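A.B. asks: Can you look at this prediction? I've put the sequence above it.
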Amino acid sequence: MLERIRSGLLYTETDAAFRDPLRRAELVFAYNAISPAEPERRRQVLERIFGSLGERAVLLSPFHAAFGSNVHIGDDFFGNVNLTFIDDVDIRIGDGVMIAPQVTLATTGHPVHPALREDFRRFSEPIVIEDRVWIGSNVVVLPGVRIGYGSVIGAGSVVSRDIPPMSVAVGVPCRVVRAITDDDLRPRMSEV
């Protein structure tokens, strides 16, 4: 069954029940209740939730996860409030990634035809977010997407296709609008 799930084939809630021990719902709940004044304790709980967690990772409360154990986060990560991981399969986040508020990373979807949605039938495909990516507020990343190195995803986007490295992409559906170039090294506002 695990191979079926990892292959992106349809599976049901009943099929997936054997994976319930991998869910970290109680730990996620506990993390969201820990004061920000206790960073060491917060880190210890995150290490128990996620499959792997890099150095200097910051995740603001609250956050949500279907499992938690399928999330792998690199070094120097920043996740803002209300980050949701629908991690029925792996979500791999590289180093130096910044994620704004209200973002959903969803590895799982459901068939369009209602006859195929019996017993919550679904499919899952991994998400990969490469190093140095910035994802804006209210973005949804759908199953099977890879966001390339250094890219920026504009606020409110729905990412349903891979985004190449060093790109600015926005919209519903999310599309590349331009490359990131050396011109982007200039300060945003002129100094006074």
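C.D. replies: Sure, I can see it.
A.B. asks: only C-alpha atoms for contact and neighbour calcs from this point on.
C.D. replies: Will do.
A.B. asks: Run through who's touching stretch 110-119.
C.D. replies: 12-14, 120-123 (CA atoms under 8 Å, 6 or more residues apart in numbering).
A.B. asks: Now the two most distant members of those.
C.D. replies: 14 and 123 (13.5 Å; CA to CA).
A.B. asks: Between these two, tell me which one has more neighbours.
C.D. replies: Each of residue 14 and residue 123 has its neighbours counted (other CA atoms under 10 Å); residue 123 has more, 21 against 10.
A.B. asks: Could you say which helix or strand holds residue 26?
C.D. replies: helix 25-33 (DSSP states H and E).
A.B. asks: Determine the set of other helices and strands touching the next helix or strand after that helix.
C.D. replies: Past helix 25-33, further along toward the C-terminus, the next helix or strand under DSSP H and E is helix 39-49. Applying 3 or more CA pairs under 8 Å, 6 or more residues apart in numbering; DSSP states H and E, we find helix 39-49 packed against helix 25-33.
A.B. asks: Would you indicate which residues of the helix it packs on are buried?
C.D. replies: Within helix 25-33, the residues scored as buried using 16 or more other CA atoms under 10 Å are 28, 31-32.
A.B. asks: would you turn those residues into JSON lines with distance to residue 41?
C.D. replies: Output for these, formatted as JSON lines (distance: CA to CA, whole Å):
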{"residue": "28", "distance to residue 41": "13"}
{"residue": "31", "distance to residue 41": "9"}
{"residue": "32", "distance to residue 41": "12"}
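A.B. asks: what's the angle from the helix holding residue 26 to helix 39-49?
C.D. replies: Angle of helix 25-33 versus helix 39-49, following axes from the mean of the first three to the mean of the last three CA atoms, to 10 degrees, is 160 degrees.
A.B. asks: and helix 25-33, how far out from the chain's middle?
C.D. replies: Computed by CA atoms, centre = their mean, to the nearest Å, the chain-centroid distance of helix 25-33 equals 18 Å.
A.B. asks: try this one next to it:
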Amino acid sequence: MSNPQLIEGDWFDGVIPSNTSIDSDAYVESTYSFHCFESTRTIGLTLGPGVGVYRQTVFDAGPHAQIEVGSYSMLNGVRIVCDSQITIGSHCLLAWNVILMDTRRAPYDRNARRQLISLAIENDFRWPTDQVAAERITVADNVWVGFDCIVLPGVSIGEGSVIGARSVVYDNIPPYSVAVGNPARVVRQL
């Protein structure tokens, strides 16, 4: 897309940013998905053929963010918090309330967090996205992620894996695995 675009009949008064590459066969339900999209990269988001971006999915992308979603993947009410890079493969299913975050956006140190909050208040509550390092997330092809899951910074989920509902994925998941729990642990190989 070369210019910001509207979605006909959209309930949200927004646009699809011009620095996105959305295949003509992809579906985006609402421009609401882009209300937190601030990527300044040449291409900040790529959606492959047949991708479905459904109800209340949000691309919370910082200035240096690059998000890629492979062909025929479905995002249904997913929140992607990206300050570096998040890649989702082809034929993936991500259920509602899944959060993928390549950054925590807040330092562990209490005093540093307080300074960051003060800085945000001074800047009309715009949270600075360059204060904490981001770590790439990779979700390989044919992965299912159940509802209410959280995938933390630096995680890779291997091809063909299934992540059970309400799991917190803090470490890499090998291919063709079933992982569940908080923290997520592999309980079965497929």
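C.D. replies: Looks like it came in fine. This structure is a prediction, so every number in the text was calculated from the model and none was measured.
A.B. asks: helix, strand or coil for the residue nearest the centre of structure 2?
C.D. replies: With the centre of structure 2 defined as its mean C-alpha position, the nearest residue by CA atoms, centre = their mean is residue 80, 2.1 Å away. With DSSP: H, G, I helix; E, B strand; the rest coil as the basis, residue 80 of structure 2 sits in strand.
A.B. asks: That one matches what in structure 1?
C.D. replies: Aligned by TM-score structural alignment, residue 80 of structure 2 pairs with residue 85 of structure 1.
A.B. asks: how near is its match to residue 65 of structure 1?
C.D. replies: 5 Å (CA to CA, to the nearest Å).
A.B. asks: Report the secondary structure state of the residue of structure 2 positioned farthest from its centre.
C.D. replies: The C-alpha centroid of structure 2 is most remote from residue 111, which lies 28.2 Å away (CA atoms, centre = their mean). Three-state call for residue 111 of structure 2 (three-state DSSP): helix.
A.B. asks: That one and residue 26 of structure 2: what is the separation?
C.D. replies: Residue 111 of structure 2 is 44 Å from residue 26 of structure 2, by CA to CA.
A.B. asks: Same question for residue 156 of structure 2.
C.D. replies: For residue 156 of structure 2, the distance to residue 26 of structure 2 (CA to CA) stands at 25 Å.
A.B. asks: Equivalent analysis for residue 44 of structure 2, please.
C.D. replies: Distance from residue 44 of structure 2 to residue 26 of structure 2, by CA to CA: 16 Å.
A.B. asks: Look at the two and report which has more neighbours.
C.D. replies: Between residue 44 of structure 2 and residue 26, counted using other CA under 10 Å, residue 44 has the larger neighbour count: 23 against 18.
A.B. asks: Was I right to think the more buried one contacts residue 60?
C.D. replies: No: using CA atoms under 8 Å, residue 44 of structure 2 is not in contact with residue 60; the gap is 11.1 Å.
A.B. asks: could you list every residue that touches residue 74 of structure 1?
C.D. replies: Residue 74 of structure 1 neighbours (CA under 8 Å, 6+ apart): 52-55, 57, 93-96.
A.B. asks: Make JSON lines out of those residues and add distance to residue 127 of structure 1 and neighbour count.
C.D. replies: Below are the contacts of residue 74 of structure 1 laid out as JSON lines (distance: CA to CA, whole Å; neighbours: other CA atoms under 10 Å):
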{"residue": "52", "distance to residue 127 of structure 1": "15", "neighbour count": "16"}
{"residue": "53", "distance to residue 127 of structure 1": "16", "neighbour count": "20"}
{"residue": "54", "distance to residue 127 of structure 1": "18", "neighbour count": "16"}
{"residue": "55", "distance to residue 127 of structure 1": "21", "neighbour count": "12"}
{"residue": "57", "distance to residue 127 of structure 1": "19", "neighbour count": "18"}
{"residue": "93", "distance to residue 127 of structure 1": "8", "neighbour count": "25"}
{"residue": "94", "distance to residue 127 of structure 1": "11", "neighbour count": "21"}
{"residue": "95", "distance to residue 127 of structure 1": "15", "neighbour count": "20"}
{"residue": "96", "distance to residue 127 of structure 1": "17", "neighbour count": "19"}
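A.B. asks: Sort out for me which of these are in strands.
C.D. replies: Among the contacts of residue 74 of structure 1, the members found in strands (DSSP state E) are 52-53, 93.
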